[in-house]
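Novice: mind looking at a prediction? Sequence and model below.
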Amino acid sequence: MNSIFYRVFSRYAFIILILSVVIFLFSFTIIRTNHINTLSSSLENLAISLEDRVLELIRQKDYSQLDAFVKEKGKHINARITVIRKDGVVLADSEADPAVMENHRDRPEIMESITGRIGRSVRFSTTVQTEMLYIAMPLLQNSDITAVLRLSLFLEDINTLLATLRNRFLMITLIFIAVAMVLAFYFARDLSKPIKELVSTSRRIAEETLDITYQDNPQNEITFLANNFDEMAAQITRLFAKTNRQKEELRAVISAIQEAVVVLNPEGKISLYNNSFASLAKRNNLKHVPIEDVLPDKFTTLLRHVNQENRYYTREIELDGQIYLCSLNCLKTRKEIVVLLHNVTELKNLRQMKRDFIANVSHELRTPLTSIKGFIETLLEDENPETTRYLNIIKRNTDRLIHIVEDLLILSEMEKRDFTLKIDTLNPVHLIENVSSIFKQKMEAKGLELILNLPDHLPSLEADEFKLEQLFVNLIDNAVKYTETGSITISARADETSIYFSIADTGIGIPEDDLNRIFERFYVVDKSRSRRVGGTGLGLSIVKHIVLLHQGYISVNSEKKKGTEFLITLPLRHTTLLT
């Protein structure tokens, strides 16, 4: 039996029974506790009223009169009165002979009252062989506790009263449960009846029987819901049609994209692709085909890398002699990967032609420039002042051209696809100290201070030592050129994965508008000053290439007339990039 009526009624019945039992138990416990608390307060008040007379008889040491007094008062107040000395000896008792009573010092209420508080206890009395409520009040003489006045009541009467209350409360609870069960029965029946009608109606809608009519039904809300089933069915049909139309439009847009597009499910199988990807794969019917059956192993390695990092990724891959810019993006909600393959072969060829042109021109220029420089140095041996001045100008510009050519050759070499770093394990502290020593004479000539903040125990670094030397030479050389007063500070620190370098100066700084372009080739912030100090505009471009080749990151902070700081982050361990 699994009907709506049975499930609703059984749950309501269970809740009613649980609540009734909990309320009964807690209410009875609260009533008993409050009644005992009230009796305790009454006993405390009685003890206070007897305190003066008991203390007077104790001071007089008239214990026989004290015993007679408590026996008389005990009959009048219908409570047992006991006077106990501080050491536990019973001095007087309204129900028994104190001479034969045992020492009471270990009674819990007596122990508590000796500490200066009013003791309270509900326990079984061994003297009168029944359960009793005890209140013990300390009696003070000259701020010292002399004795304890204890009043107690038999709990038999209380338990009888509570039993009566419990029976009455149980009867009320049973009546409440019965009424609640009846109400739950009618509620479950009234709720299940229209729901059964709705189930029948929905079954007919599923069978495409949409001409539904109803008799008079008092359940207006249910009737309104049922009468809207027709409109709901029509709306669902319209929504399906709209969804299919949008799906076709999306499919047409994806098919029209010239770049190859493919969507992979979490298992690495193709779930969606366009015509360009089918042409690239040279086959059709690619749906549900594993991507490793279509693209080379290098792509599947890249795909595993994206799955591990769960982020956007872009790399170049080679397919059938063509170079593609492969962009992969994870759809976190569906755990799918969207792959876009853009053919950049022509663009790469144009860039390679530009690099080859620059490299060839640089090679062709280097030899005649070297010859010109040699002849100039020969002519400078002539001590004619007029000739020497012009020759120095020619020599300075020739040196600048030679530096440009050398920097272009360095950039061309690093931009080659087959360029590889010569990775060694090196000590970064020794490397910085060696490079900074090159500029010691220049800095002393300008009165600049070199500050090295290098920890004693920096971890070793896997890198190309020659390229890193080139990086620091360019950055320190720039700092020296553009700093007239102050200092140049080189700092380093490391964590578990990376090492962080900082080269800061107190020079002229870089305007904020120029910060985004300083790593571009031939970009110079102050052209006149750059020509004067011999800048080529290629040094920072070389620096950035070296950092990227080491899979690092470089940034710059600068404020005009206050100085510049270059921040470099390099991984401690070198890994081969996926290309």
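Specialist: Cool, got the structure. Numbers count the residues shown, from 1 in each chain.
Novice: hey, let's count contacts and neighbours off CA atoms from now on
Specialist: Will do.
Novice: next, the buried residues of stretch 368-376.
Specialist: 369, 372-373, 376 (16 or more other Cα atoms under 10 Å).
Novice: what residues does it touch?
Specialist: Here stretch 368-376 makes contact (Cα atoms under 8 Å, 6 or more residues apart in numbering) with 391, 394-395, 398-399, 401-402.
Novice: could you count how many residues lie near residue 356?
Specialist: By other Cα atoms under 10 Å, the residues close to residue 356 number 16.
Novice: list the residues that contact the nearest residue to it once chain neighbours are set aside.
Specialist: Sequence neighbours aside, residue 412 is the residue nearest to residue 356 in space, at 7.7 Å (criterion: Cα to Cα, 6 or more residues apart in numbering). Listed by Cα under 8 Å, 6+ apart, the contact set of residue 412 reads 355-356, 358-359.
Novice: one step back: out of the buried residues of stretch 368-376, which comes closest to residue 543?
Specialist: Nearest to residue 543, judged by Cα to Cα, of the buried residues of stretch 368-376 is residue 369 at 25.0 Å.
Novice: so that closest one sits in a strand?
Specialist: No. Under DSSP: H, G, I helix; E, B strand; the rest coil, residue 369 falls outside any strand and is assigned helix.
Novice: ok, and here's another one to check against it:
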Amino acid sequence: MKLKRFFWRSLLSLWSIPLIILVAVALVTIRKEKTVEIKRELDELQELALTLTAEIRSFPELNNKDLGELLMTQARLSRIRVTLIEVTGQVTFDSEKEAAGLESHRYRPEIYQALSGQIGSSSRYSDTLKKVMFYVAVPVRRGSQIIGACRVSRDLDLATMAYRSTLKYFLTVFGLALILSWALIYFYLRKLFKPLNELLSIISQAETSGEQVVVRASLLKKLGELAGGVSQLISQKEELASHLREEQEILAGLFEETGEGWLLLDNEGKIILANETLRKMFPDLDLKQEFYWQAFLWPELNALIDQVKEKLKPVSSQIERQGRFFSCSVSWLAGSVS
């Protein structure tokens, strides 16, 4: 059970390593991809705006009808919104709304930059369209004089469609890579723990079984000194158990020669030894039980043993069984009761 808990703790610790690495890589990659996608979108809008500006300069006025048709056609083809603003901030054309109904755009950040002679850009919520838009505005010049600004914009959802597609693909790859790394770690760790589980099973068998237990040569090769040390401990345990059995047999023989019934208990009340004379004296007893109080349902004997545990001195008494009286002596033998 402890080895199983250790296995799962080790597995979770190892699983956290690829998780942290992949999450870090994912965050860096996603942020980089987003930056690249935004720059690509702004560059595309800037190129469109500059192209339209070259067309606008060929018309005598910004509110020219033919110019409006040209800009509307380009807006539909490029899936953008085109807005033409005079130097005063008055909107003369908008591909999405009626220009006459729009307020002055002079102090919109990208327009303000364009009317100052720079290329302006921003990403913000549009009060007119009620959505987040990318904006790029460039100055419209006639000679050296700025006569207005041309602004192109695109819906954020449309502008980031390629980014979202890339993000979805990347997250799928990230998930598959994480699952694959976790699976490889799991099976590799199981392979490492397999000989340890086998060794633990051998140790458990050696503790509970009286039979001889042998550590396989292949296990010794895999675990080296660890398995060799366990094998040596098992051999020592079996040797001690063999000596103990021999000593119990010798002790049982000595007890039989006395002609008296003997019962040897450990400190917990488990039956260590019951000689043959005792079995013949009380054939109705079930001495196969683990504890003496399961075999001897005698209150008098229980009381004597309790006295010995308390006083740590020999106690003697007469016990009556089926009309016969038996002399009973109980002694404390440094950790056991006899």
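Specialist: In hand now; what should we look at? Because the structure is predicted, anything quoted here is derived from the model rather than measured.
Novice: hang on, the earlier thing: hmm, which two among the contacts of stretch 368-376 of structure 1 are most spread apart?
Specialist: Farthest pair in the contacts of stretch 368-376 of structure 1, by Cα to Cα: 391 and 402, 16.0 Å.
Novice: which of these two has more residues huddled nearby?
Specialist: It is residue 402, of residue 391 of structure 1 and residue 402, that has more neighbours when counted by other Cα under 10 Å, with 21 against 17.
Novice: surely that one and residue 366 touch.
Specialist: Yes. At 6.5 Å, residue 402 of structure 1 and residue 366 qualify as touching, with contact defined as Cα atoms under 8 Å.
Novice: quick one, helices of structure 2?
Specialist: Per DSSP state H, structure 2 carries helices over the ranges 2-56, 65-78, 109-115, 156-159, 161-208, 217-223, 225-258, 276-281, 292-295, 299-311.
Novice: next one: the residue nearest to residue 356 of structure 1 from residue 52 of structure 1, what distance?
Specialist: Distance of residue 412 of structure 1 to residue 52 of structure 1, computed by Cα to Cα, to the nearest Å: 111 Å.
Novice: can I get the contacts of residue 412 of structure 1 in TSV with secondary structure and distance to residue 15 of structure 1?
Specialist: Formatted as TSV, these follow (DSSP: H, G, I helix; E, B strand; the rest coil; distance: Cα to Cα, whole Å):
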residue	secondary structure	distance to residue 15 of structure 1
355	helix	82
356	helix	85
358	helix	86
359	helix	87
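Novice: so what corresponds to residue 9 of structure 2 in structure 1?
Specialist: Using TM-score structural alignment as the criterion, residue 9 of structure 2 maps onto residue 7 of structure 1.
Novice: what's near enough to touch the closest residue to residue 88 of structure 2 other than its chain neighbours?
Specialist: Spatial nearest neighbour of residue 88 of structure 2, chain neighbours left out: residue 106 (6.6 Å); criterion: Cα to Cα, 6+ apart. Listed by Cα under 8 Å, 6+ apart, the contact partners of residue 106 of structure 2 are 87-90, 112, 115.
Novice: burial check on residue 6 of structure 2, number of neighbours?
Specialist: Per other Cα under 10 Å, the neighbour tally for residue 6 of structure 2 reads 12.
Novice: ok, the one 5 residues further on next?
Specialist: For residue 11 of structure 2, the number of neighbouring residues by other Cα under 10 Å comes to 18.
Novice: how close does the nearest residue to it once chain neighbours are set aside sit to residue 222 of structure 2?
Specialist: Using Cα to Cα, 6+ apart and skipping the chain neighbours, the partner closest in space to residue 11 of structure 2 is residue 186 (6.7 Å). Distance of residue 186 of structure 2 to residue 222 of structure 2, given as Cα to Cα: 19 Å.
Novice: these two: who's more crowded?
Specialist: Between residue 186 of structure 2 and residue 222, counting by other Cα under 10 Å, residue 186 is the more crowded of the two (19 against 13).
Novice: shouldn't that one be in contact with residue 9?
Specialist: No. At 11.7 Å, residue 186 of structure 2 does not count as touching residue 9 under the criterion of Cα under 8 Å.
Novice: hmm, back to that, so for residue 98 of structure 2, which of the helices of structure 2 sits nearest?
Specialist: Of all those, helix 65-78 comes closest under Cα to Cα, at 11.6 Å.
Novice: would you mind getting the angle between the closest one and helix 2-56?
Specialist: Orientation of helix 65-78 of structure 2 against helix 2-56 (axes from the mean of the first three to the mean of the last three Cα atoms, to 10 degrees) gives an angle of 160 degrees.
Novice: helix 65-78 of structure 2 vs structure 1, mean deviation?
Specialist: With mean Cα distance after the TM-score superposition for structure 1, helix 65-78 of structure 2 departs from structure 1 by a mean of 2.7 Å once superposed.
Novice: kindly reformat the helices of structure 2 as JSON lines and extend each row with distance to residue 123 of structure 2.
Specialist: Output for the helices of structure 2, formatted as JSON lines (distance: least, Cα to Cα, whole Å):
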{"stretch": "helix 2-56", "distance to residue 123 of structure 2": "10"}
{"stretch": "helix 65-78", "distance to residue 123 of structure 2": "19"}
{"stretch": "helix 109-115", "distance to residue 123 of structure 2": "9"}
{"stretch": "helix 156-159", "distance to residue 123 of structure 2": "8"}
{"stretch": "helix 161-208", "distance to residue 123 of structure 2": "16"}
{"stretch": "helix 217-223", "distance to residue 123 of structure 2": "63"}
{"stretch": "helix 225-258", "distance to residue 123 of structure 2": "66"}
{"stretch": "helix 276-281", "distance to residue 123 of structure 2": "99"}
{"stretch": "helix 292-295", "distance to residue 123 of structure 2": "86"}
{"stretch": "helix 299-311", "distance to residue 123 of structure 2": "89"}
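Novice: quick one: which of those helices is nearest residue 139 of structure 2?
Specialist: Nearest to residue 139 of structure 2, of all these, is helix 109-115, at 4.7 Å by Cα to Cα.
Novice: what residues in structure 1 pair up with that closest one?
Specialist: Using TM-score structural alignment, helix 109-115 of structure 2 lines up with residues 108-114 of structure 1.
Novice: now do that stretch: everything it contacts.
Specialist: Residues outside stretch 108-114 of structure 1 that contact it (Cα under 8 Å, 6+ apart) are 86, 88, 104-105, 118-121, 134-138, 145, 148.
Novice: what do you get if the cut-off is 7 Å, keeping everything else the same?
Specialist: Under the criterion Cα atoms under 7 Å, 6 or more residues apart in numbering, residues 105, 118-121, 134-138, 145 lie in contact with stretch 108-114 of structure 1.
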